[in-house]
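> Quick one: sequence and predicted model below, then my questions.
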Amino acid sequence: MKKLGDYFNGNKFMDILLECTAVYVLLTLFEYNTSNFSKIIFSMIIIGILNTIINNKNNKFEKEKRHQENSKKILESIIELNDTLLKVEKTEELFQLIMESAVGIIENAQMGSLMILDQKTQKLEYKAAVGFEMSTLKQINLKLEDTFLWRSNNGNITNACIVNDVEVFNQVVIDKKTFNKMKDTDFHSTMSAISAPIIINEVLYGMINVDNTSLEVFNESDLLLLEFFASQVGAVIQRHQLLEKMLFLSQYDSLTNVYNRSYFEEVFLKTCKKLTPERDHFSLVLFDLDNLKTTNDTYGHYVGDLLLKEFADRLERTCSPDLFARYGGDEFIAVFFNKDEGTVGAKLQDIIKSFANSPLKYKEHHLPVKFSYGISSYPKNSTDLKKLISKADKRMYVSKNNRKSKEGSSF
């Protein structure tokens, strides 16, 4: 029954039905008392009409078939892009995959580019390309007002557009400096283009352009396909941003933007597995901020957070540790590869002087940033992470107690 139903619903059944109708009309005509010539002419007209109906039916069928195939391509591309979200390490890698998919989906697309809008400058920067040299494109930033979308749609950047003569468009619209830069790129070969917006949370995020070296090669069907693809890409990018945020929060301290404890230990243990006591050495430092509690009690936790951020930022800039993490509430940990205790100790004395000469400023207050530290060495003190941290912790508290006895109750 299924095969019979497919047959009656198919295109072949309509062809047969129309042909039978034509035969019936011809036989009926011959029954009337008209001349043979009139019968022939009238029959030819009927057959011509029926052929037109059949051709239109076939064309419609082919269009629907192409539409289904293109929709399938888009669906497969979006599924593939979603599958790669956990695999790509950098956003630029995702952008490149998106661009390659776009060129693959649009039949006449030979090359293309993806631009991202800088919300502050309102300029678009090239982030991915197919068929163009990225090193050159990165030197070009386009004003939003100079883009295909803006000019073709009179400032309405929510709809895709076709540009049938790119060279004429660029000469008329783009400023001379940018136009001359573009002449030195592969863009000079582009003649036709489609541009579609990437919208995220109802805000323009970027644009996808696909291009061809011939004039007027894109049609309305291509336009709708790229527009739909770009709308799906917006959702993919949004999911990737969410995953990046979740990954960041799982690895970094959200206040100071340095590693958190668990991620530091994960990275450090992986690194230590590659080290050998005979060949490698490093210094591990444990820090404790001496006046965080006093600052919180006196000025509030907002100022205490400023103190934590100032310490982390200045230590990174001044000492450049190879690994650096917030280890607890007011504790930090750092690793300096191929540096001995003396070298690291000298660096830390410099940062102590830096904080003394340039304290944290908050309103009319100048707040000191004081800290104690302890250093342990690999392999001199131990080759075990826990033992190294324990050694550094003990030395840190010796240092803290010594300072307490010297400075009294200022801790």
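Alright, I've got the coordinates.
> contacts and neighbour counts: CA atoms only from here.
OK.
> Which stretches in the stretch 101-250 of the chain count as helices?
134-137, 148-152, 166-173, 176-183, 220-251 (DSSP state H, counting those that start in this stretch).
> Return the most buried member of the ones you listed.
helix 148-152 (a mean of 21; mean count of other Cα atoms under 10 Å).
> Check which helices and strands that helix sits against.
Under the contact definition 3 or more Cα pairs under 8 Å, 6 or more residues apart in numbering; DSSP states H and E, helix 148-152 sits against strand 161-163, strand 192-200.
> Against that first model, consider the following:
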Amino acid sequence: MQKRRKWKKYLIWCTIAAAIIVAWLFIFPQRDFLNIPNVLSRSFLLAAFVIAYYYIMSTDSLWLIIGWELFTYRMLLGLLEEFVRTPSIVSGYLYPFLSIVGIVFVIWGLSLFLKKKAVKEKEQRLLEKKFKTLFESSNDAILIVKLNKIVDCNPKAIQLFKCDRKLLSGKALDALSPPEQPDSSGQHGILKKLYLAYQGKPQSFEWCFLRCDGSTFDAEISMNEFSVDKEAFIQITVKDVSERKNVKKKLLEERHKYKALFDNKNDAVIIKDIRAEKLEFNARAAEMLGYNLDDAQNLEIDKIIPHDELEDAQKKLELLMEKGHLPIYERTLIKRDGSKIPVEINLSLVKDNEGEPIYIQSVIRDISQRKKALELIKAERDKAKKYFDIARVIMVIIDTRGYVLDINRKGCSVLECAREEIIGKNWFDNFIPERIRDHVREIFSSIISGDLESYECFENPILTRKGKEKLISWHNTYLKDDEGKITGVLSSGEDITARRKFEEKLFENEEKFRALVSSMEDFVFTLDRDFKVTGLYGRWIDEFGIKPSEYIGKTALELFGKSGISHIEISKRVLKSETKKYEWSMVQNGKQLHFQTKLHPLCNSSGDIIGVVGITRDITRLKKDRDLLEKWVNFHNHLLEILAKILQGDFIENPFDDLLQRCIRAIPGAQAGSILLKENGIYTYVATVGYDLEKLKHLRFKPNELIRPETDEVIVIKDIKQAYNLDKELLNVLQKGVKLDKIKATLSIPVIVNKEIKALFNLDTFESPEIFDSTIVEMAEIMSKTLGFLLERLESEKRLKEQQKKLAFISTHDALTGLPNRRFLFEHASQQLALAKRYNNPLSVLYMDLNGFKKVNDIFGHEIGDILLKQVADRIKASLRESDVVARVGGDEFVFLLPDTDTAGAIETVKKLLMNLEKTFEISNKTLKISASFGISIFPTNGNDLKELLRRGDEAMYLAKKNHEPFYISVKK
């Protein structure tokens, strides 16, 4: 540009000089007009002075300019003598003065000019040296370009382009540019930028360069023009930004992942922007509060938190900002309809790189179900506690260390202490007399270690608050955890202090003995050494209708029936001076009665054992209470296991078999069962215990064909065969799978979710029609609610798995065509390449680009273009084998992965694809035609990994497009 401006200025001055010559010719005196040499010499002299004046003006030397102006003025006066007569004094003095002064000034100015020029040249050399040093040591790659050729480069450029200086210098700038560029300008787009830089317009842009080894990198480019010796050059500064772009790409991917996690997380998430004071809700949070997603984004915090909790919420936020974290806590949130839900909140603080908080993230879980479950558990515990408290015997729970965990009212009454004074204290140190403390500890240790059976009975005294001793008869039951480990002992005890005193006095005075025994509720009998009855005392007539006089002399077997055998066997040990306590039962008037008997040796006055005395107490009600408590404990243990599975989400693929087995173990008397699951109004068998599921799972029942009405009540069915409303054929099939004739009763438990019956749990017994009593029905009602929670959780899990499956498909497939995307292609290719390497098989990669697709979009619009892409995808899929994979990797670019396919097979596939694509496409009453270009690369000929094969295929496809060929095969690597 400077060179062009100087030439323009030079041309102007030449034109002025020529005009002066012409003007001089016209005004030259006519008398000398024909004196051609004189005219020309003076004219050219004038022009020379004018042109020399132009150059002298450019020197910026004041004295040289003044001297030349004086000298020029002297010359003009001499020339004007031809027109005007000049006085002799002027020509005699002025002309020499002007000439001498002009020459002096010219010489002085010229010397100053030369000195100044020498200084400038020295500065120029220093500047060039500094520039060279900066050029060589720059951290950025610098290319010096003349026209389109690289004439020089610094070491950083050599390192960046991976070329030596000779190879890089002399290369055309567009030769270092691959066809694909960020701005889609193509390989030669950089020349346009170069042209603008030559116009004096600095350029800054991003560009993709090609290294000498064939690899590419992204760079930031700045172009600036400069001149050396009136020659124009371009300095190109190249900054490698590949790493920065990769970081940006990864950051974008992380943002997408976070967005997908935020939007699809099963938990509700609310994010508060501290700077903008805005709340952001994910879909689960909006759904939980009853809003749609758009409306939820405009909510304020006071709309979802009750007013009486706002102050506490603010304090929590301030504490979070101060400490950086908070433990999980519970809160109540307000739904759109005004109802309140309990939630569990986990707050976390998100900070920027400088450590400043920018977001508060709240992960919220709806704990309504957990609250209901805990309330249900509490209700059942309260019920068990009630049975525990109202028992008419002492009941105390002791842990393995001997500390009291709980005690009932009867125990507190006997010990004469409040419950708070007993719980937490060591039972042996505080309530067992010191003289027998060690012995009782040994018995307790034997029970905890499992050496003694849990049903064995023991007697020992205990100390009341006032220090009084009371004799207690204990019956112990193990308490175990889920792993079967003993965690404590439930001891039920009866205060036998009065009875023991009576027994002691009995042997002192027989008359007193008889009178006292008659007044007690116990039954007393005596046997001789042959186990014949020698006496009956107490309420034998009232309870059993047995007259003592009628059984004197009869054997124990005649008195007690079959249970007499156990009496005789135990009595044999008592005759050896042992004392025994045992329980036994008998049936009277159709009722099962239970008794506890304690046998002592009966001695004469000499101390010889002459028989046995037995004291019997009716413990039917006590055993019933104890059995009932054990049933409830067993039921609650299984119920807690089921609730734990619900809360933990610990489900197998088909949980119904395991669930049915747990229900049968939980419900006393249940021996077999089945589960009918309702789908679309039809019930089908999904699990059985004790029956053949393969014969039953094909059966379908309408609601009116069930053994029970479709109500929410637990029902006991005793005549099960008559309950089915089925035709004979279906009933015969059911009879083969289910033992209808053997079933005595069925406990049918409905499972209700959202006020609708979703399943029926039918538990069967083969023993007695009366086994499912009111207590069992009450257990079944509790079980129904628990199973309802479970089925609701299972349905939620099923919906979540379906959503996850859809998300997995979306992440690996193209949304428009349904074809696999680039991610799926790379994952699948790694497997296929591994197989190809292992078995030494070929594998072909086709890179296809549609020709003219952009034109279709431009003319007919993107909607027609999208339909065309779908139809192209359908034709492609129809042309491939099942083992082949095609993926859409760009707008109109597709990549094919052909296992076990060599070059010939790949060409055959390409021809098949081309033939199918040549047919016209009919879209919205429009006939469209489109073609494609293919690039073929073969493993392992053209590369060992997919990235290399894609690059070679892309290059081959580009050559096919360039040469207007349908396909091109990549050459060997």
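On my side now, so go ahead. Just so it is clear, the structure is predicted and the values come from calculations on it, not from any experiment.
> What value does the TM-score take for this pair?
Laid over one another, the chains give 0.64 as their TM-score (TM-score structural alignment, normalised by the length of structure 1), with 369 aligned residues with a Cα RMSD of 5.2 Å.
> quick one on the thing from earlier: which one of the helices and strands packed on helix 148-152 of structure 1 is the most hemmed in?
Buried most deeply of those, by mean count of other Cα under 10 Å, is strand 192-200, with a mean of 25.
> Please render the helices and strands packed on helix 148-152 of structure 1 as TSV that adds distance to M207 of structure 1 to the earlier fields.
Output for these, formatted as TSV (distance: least, Cα to Cα, whole Å):
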stretch	distance to M207 of structure 1
strand 161-163	11
strand 192-200	4
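> and of the ones you listed, who's closest to M111 of structure 1?
When those are compared by Cα to Cα, strand 192-200 sits nearest M111 of structure 1, at 9.5 Å.
> Out of the helices of the stretch 101-250 of structure 1, the one nearest N381 of structure 1 is which?
Nearest of the helices of the stretch 101-250 of structure 1 (Cα to Cα): helix 220-251, 28.1 Å.
> By residue count, which helix of structure 2 is the longest?
Assignment by DSSP state H gives helix 95-137 as the longest helix of structure 2.
> which residues in structure 1 does the helix or strand just after it align to?
With elements assigned by DSSP states H and E, the helix or strand that comes after helix 95-137 of structure 2 is strand 141-146. Under TM-score structural alignment, there is no match for strand 141-146 of structure 2 anywhere in structure 1.
> Tell me what angle strand 141-146 of structure 2 forms with helix 95-137.
On the basis of axes from the mean of the first three to the mean of the last three Cα atoms, to 10 degrees, strand 141-146 of structure 2 is oriented at 140 degrees to helix 95-137.
> Show me what strand 141-146 of structure 2 is packed against.
strand 149-153, helix 155-161, strand 231-240.
> Distance from it to the middle of the chain?
Relative to its parent chain, strand 141-146 of structure 2 has a centroid offset of 50 Å by Cα atoms, centre = their mean, to the nearest Å.
> can you give me the angle that strand makes with strand 231-240?
150 degrees.
> If you count neighbours, what's buried in strand 141-146 of structure 2?
Neighbour counts using 16 or more other Cα atoms under 10 Å place A141, I142, L143, I144, V145, K146 of strand 141-146 of structure 2 among the buried residues.
> Surely F355 of structure 1 and P368 touch.
Yes. Assessed by Cα atoms under 8 Å, F355 of structure 1 is found in contact with P368 at 6.7 Å.
> separation between the residue sitting nearest the centre point of structure 2 and A268 of structure 2?
Centroid-nearest residue in structure 2: L261, 6.1 Å away (criterion: Cα atoms, centre = their mean). Separation of L261 of structure 2 from A268 of structure 2 (Cα to Cα, to the nearest Å): 11 Å.
> repeat for S222 of structure 2
Counting by Cα to Cα, the gap from S222 of structure 2 to A268 of structure 2 is 49 Å.
> residues contacting I21 of structure 2?
S43, F44, L46, A47 (Cα atoms under 8 Å, 6 or more residues apart in numbering).
> same question but for F595 of structure 2, I mixed them up
E583, W584, S585, T616, R617, D618, I619, T620.
> From F388 of structure 2, how far off is the fourth one?
This means T616 of structure 2. Distance from T616 of structure 2 to F388 of structure 2, by Cα to Cα: 25 Å.
> How about the second one?
Shown here: W584 of structure 2 relative to F388 of structure 2, a distance of 24 Å by Cα to Cα.
> So for these two, which sits in the more crowded spot?
In this view W584 of structure 2 and F388 are compared by other Cα atoms under 10 Å, and F388 has more residues nearby, 23 against 16.
> Which strand or helix spans the more buried one?
Counting by DSSP H and E, F388 of structure 2 is part of helix 368-390.
> tell me, that helix lands on which residues of structure 1?
Going by TM-score structural alignment, helix 368-390 of structure 2 sits over no part of structure 1.
> and the aligned partner of F336 of structure 1 in structure 2, how many neighbours does it have?
In structure 2, F336 of structure 1 lines up with L898, judged by TM-score structural alignment. If you count neighbours by other Cα under 10 Å, L898 of structure 2 ends up with 24.
> isn't L898 of structure 2 right up against N841?
No. Here L898 of structure 2 does not reach N841: they are 11.2 Å apart, not a contact under Cα under 8 Å.
> ok, I923 of structure 2 to K806 of structure 2 distance?
Between I923 of structure 2 and K806 of structure 2 the computed distance is 29 Å (Cα to Cα).
> ditto for K378 of structure 2
When K378 of structure 2 is compared with K806 of structure 2 (using Cα to Cα), they lie 40 Å apart.
> Please name the residues that touch the equivalent of R395 of structure 1 over in structure 2.
Taking TM-score structural alignment, the alignment pairs R395 of structure 1 with A956 from structure 2. Taking Cα under 8 Å, 6+ apart, we find A956 of structure 2 in contact with F934, G935, I936, S937, F967, Y968, I969, S970.
> Quick one: map R326 of structure 1 onto structure 2.
So, by TM-score structural alignment, R326 of structure 1 is matched to R888.
> quick one: secondary structure of the spatially closest residue to that match that is not a sequence neighbour?
Spatial nearest neighbour of R888 of structure 2, excluding adjacent residues (Cα to Cα, 6 or more residues apart in numbering): F894 at 4.5 Å. Look at F894 of structure 2: counting by DSSP: H, G, I helix; E, B strand; the rest coil, its state is strand.
> So F894 of structure 2 is in contact with K877, correct?
No. F894 of structure 2 is not in contact with K877 according to Cα under 8 Å; the separation is 11.7 Å.
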